[in-house]
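[1] got a structure for you, letters missing:
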């Protein structure tokens, strides 16, 4: 007969359950948006005034139509000079990108970081029930990462 231990099985120490860090917790909700018929010169002024590199183009119902960026404006400046065309006639609708990738507000921020790397975008709009409700940028993901630095990175 062998020796029997009556200690029983030792339980692993419990790790506190951590809630996932979601995109909607870090997205920007107070957005600078643009309209399809807005002049490119006005867009450039807003980009500079607000210190942003681009923004969402929406209609009066806040439905996403596209994205316009400072790169789009730069292309317009170059084209206008090359083709000797006035910029005063050019609208957002003629320069915006309409094939826009969005992100689910309930996505984990770390998964969003991977999508930023794969897609090479600076921002992703967040849509709920067909309406623009926010936007997450690479900077927003970095803010979330700083908050996570004392936690476990793996979920």
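    Perfect, thanks for sending it. Fair warning: this is a prediction, and the values are worked out from it, not measured in the lab.

[2] going by C-alpha atoms from here, please, whenever you check contacts or count neighbours.
    Will do.

[3] what helix or strand is the spatially most central residue of the chain on?
    The residue lying closest to the centre of the chain (CA atoms, centre = their mean) is residue 136, at 2.5 Å. Using DSSP states H and E, residue 136 sits in strand 131-137.

[4] now for that strand, which elements pack on it?
    helix 23-26, strand 123-128 (3 or more CA pairs under 8 Å, 6 or more residues apart in numbering; DSSP states H and E).

[5] show the subsequent helix or strand relative to it.
    Next element after strand 131-137 (DSSP H and E): helix 138-148.

[6] one more to weigh against that first structure:
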């Protein structure tokens, strides 16, 4: 007496195209941005009102020129006290991080998670030909991970 298989025909795994979880599918496109000649107090107000910890700095042509973060603002506050200078007179360009690391929109969320772990960054701007097109945060990667099915964790 032979063993019968009651399972239906299975599709070959090579014929099934797995859904890609790329940065471009989870990045934020509507961003709060800052300009290099913007006053620091204006940035502080925006960060508080929007409940964010930083954002990209762009020039008049939307080219990414840096990042301003709450850590940069701690330098502003500390520096202002040390030099007895009011915070309000300071500009973003004086304190922003100009060496901003970016991530490619085609990168997958696993690469993004790895980069977040290696660098300690909270966000990565996404650019195309030098122009800012979006930003991905740690939370965006977590959101993407919650949408993965068991067989996509490879």
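    Sure thing, it's come through. Just so we're clear, the structure is a prediction, and the values are computed from it rather than from any experiment.

[7] now what about the TM-score between them?
    TM-score for the superposed pair, counting by TM-score structural alignment, normalised by the length of the second structure: 0.88. Supporting figures: 144 aligned residues with a CA RMSD of 1.5 Å.

[8] returning to that earlier point: show me what contacts the residue nearest to the centre of the first structure?
    Residues in contact with residue 136 of the first structure (CA atoms under 8 Å, 6 or more residues apart in numbering) are 23, 26, 27, 28, 123, 124, 125, 126.

[9] kindly recompute the last result at 6 Å.
    Residue 136 of the first structure is in contact with 27, 123, 124, counting by CA atoms under 6 Å, 6 or more residues apart in numbering.

[10] next, the mean deviation of the strand holding residue 136 of the first structure compared to the second structure.
    Taken against the second structure, strand 131-137 of the first structure registers an average deviation of 0.3 Å after superposition, with mean CA distance after the TM-score superposition for the first structure.

[11] show me what counts as buried in that strand.
    132, 133, 134, 135, 136, 137 (16 or more other CA atoms under 10 Å).

[12] which residue is the nearest non-sequential neighbour of the last one?
    Residue nearest to residue 137 of the first structure in three dimensions, not counting chain neighbours: residue 123, with 4.2 Å by CA to CA, 6 or more residues apart in numbering.

[13] ditto for residue 43 of the second structure
    residue 34 (7.4 Å).

[14] isn't the one you found up against residue 57?
    Yes - counting by CA atoms under 6 Å, residue 34 of the second structure does reach residue 57; the two are 4.6 Å apart.

[15] out of these two, which sits in the busier spot?
    residue 57 (27 against 24; other CA atoms under 10 Å).

[16] just to revisit the earlier point, spatially nearest residue to the residue nearest to the centre of the first structure, not counting backbone neighbours?
    Residue nearest to residue 136 of the first structure in three dimensions, not counting chain neighbours: residue 27, with 4.5 Å by CA to CA, 6+ apart.

[17] OK, contacts around the one you found?
    134, 135, 136.

[18] out of those, flag the one nearest to residue 14 of the first structure.
    Nearest to residue 14 of the first structure among the contacts of residue 27 of the first structure is residue 136, at 33.2 Å by CA to CA.

[19] so how far is residue 37 of the first structure from that closest one?
    Using CA to CA, to the nearest Å, one gets 25 Å for the distance from residue 136 of the first structure to residue 37 of the first structure.

[20] what do you get for residue 65 of the first structure?
    To residue 37 of the first structure, residue 65 of the first structure is 12 Å away according to CA to CA.

[21] look at the two and report which has more neighbours.
    Set residue 65 of the first structure next to residue 37 and count neighbours by other CA under 10 Å: residue 65 wins out with 19 against 13.
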